[in-house]
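**Student:** mind looking at a prediction? Sequence and model below.
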Amino acid sequence: MSLDRREIAKDVVQQSTEAAIASAGHVVAILFETARKITTEFGAFGTEIFEIAESSRRAGHDGTDAADSKP
């Protein structure tokens, strides 16, 4: 039993569509992973900024306390 042209064409369209969907899925997965990594880096940067601000605040208080205790 041989396949007729319509069935061959249907198979070509089906396989092409499946390949396109699989490729699109891979691209979307890459984009989501990239967005997740960028978000993580921004979060780490924000944490560093808060830590720097806190250290600066503590250093300012320590300097003020030391200056106040000098004769």
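**Tutor:** Arrived safely. Numbers count the residues shown, from 1 in each chain.

**Student:** all contacts plus neighbour counts: C-alpha atoms, from now on.
**Tutor:** Will do.

**Student:** gap between residue 35 and residue 43?
**Tutor:** 12 Å (Cα to Cα, to the nearest Å).

**Student:** give me the secondary structure label for residue 3.
**Tutor:** coil (DSSP: H, G, I helix; E, B strand; the rest coil).

**Student:** for it, the count of nearby residues, please.
**Tutor:** Residue 3: 8 surrounding residues under other Cα atoms under 10 Å.

**Student:** from residue 14, how far off is it?
**Tutor:** From residue 3 to residue 14 the distance is 15 Å (Cα to Cα).

**Student:** want to compare, so here's the second one:
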Amino acid sequence: MDDRLSKGEIRKDAVQEIVGAGASAVGEVTSIITTAVKDVANAIGGFATDVFEIRDGARRASRRLHEDEDDQ
């Protein structure tokens, strides 16, 4: 009994491994990109929250200044 693989089987196995490795690499890159997009969105959201808080603080300070000026 001859247990050697034919050239066709060897090529098929090589192609199968290449496709599997490619799919794995694409999956890893996709995961990296997905995480990066999420992190950027969170950073922008945090910055927007800071801007709103600063704007509200400036409005309150401006109101207090005008109230103090009206009291004098």
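**Tutor:** Now that the structure is in, tell me what you want to look at. Please read all numbers here as calculations on a predicted model, not as lab measurements.

**Student:** residues in structure 2 aligned with the strand or helix carrying residue 45 of structure 1?
**Tutor:** Following DSSP states H and E, the helix or strand that holds residue 45 of structure 1 is helix 5-69. In the comparison with structure 2, helix 5-69 of structure 1 aligns to the range 7-71 (TM-score structural alignment).

**Student:** average distance between stretch 7-24 of structure 2 and structure 1?
**Tutor:** Average distance, stretch 7-24 of structure 2 versus aligned residues of structure 1 after superposition (mean Cα distance after the TM-score superposition for structure 1): 0.3 Å.

**Student:** distance of residue 32 of structure 2 relative to residue 39 of structure 2?
**Tutor:** On the measure of Cα to Cα, residue 32 of structure 2 and residue 39 of structure 2 end up 11 Å apart.

**Student:** check residue 15 of structure 2 too.
**Tutor:** The gap separating residue 15 of structure 2 from residue 39 of structure 2 is 36 Å, by Cα to Cα.

**Student:** now swap in residue 72 of structure 2 and tell me
**Tutor:** Relative to residue 39 of structure 2, and taking Cα to Cα, residue 72 of structure 2 is found at 50 Å.

**Student:** and the two? Which one has more around it.
**Tutor:** Applying other Cα under 10 Å to residue 72 of structure 2 and residue 39 shows that residue 39 carries more neighbours, namely 12 against 5.

**Student:** gap between that one and residue 33 of structure 2?
**Tutor:** Using Cα to Cα, which is the criterion applied here, residue 39 of structure 2 is 10 Å from residue 33 of structure 2.

**Student:** next one: residue 60 of structure 2
**Tutor:** For residue 60 of structure 2, the distance to residue 33 of structure 2 - Cα to Cα - is 41 Å.
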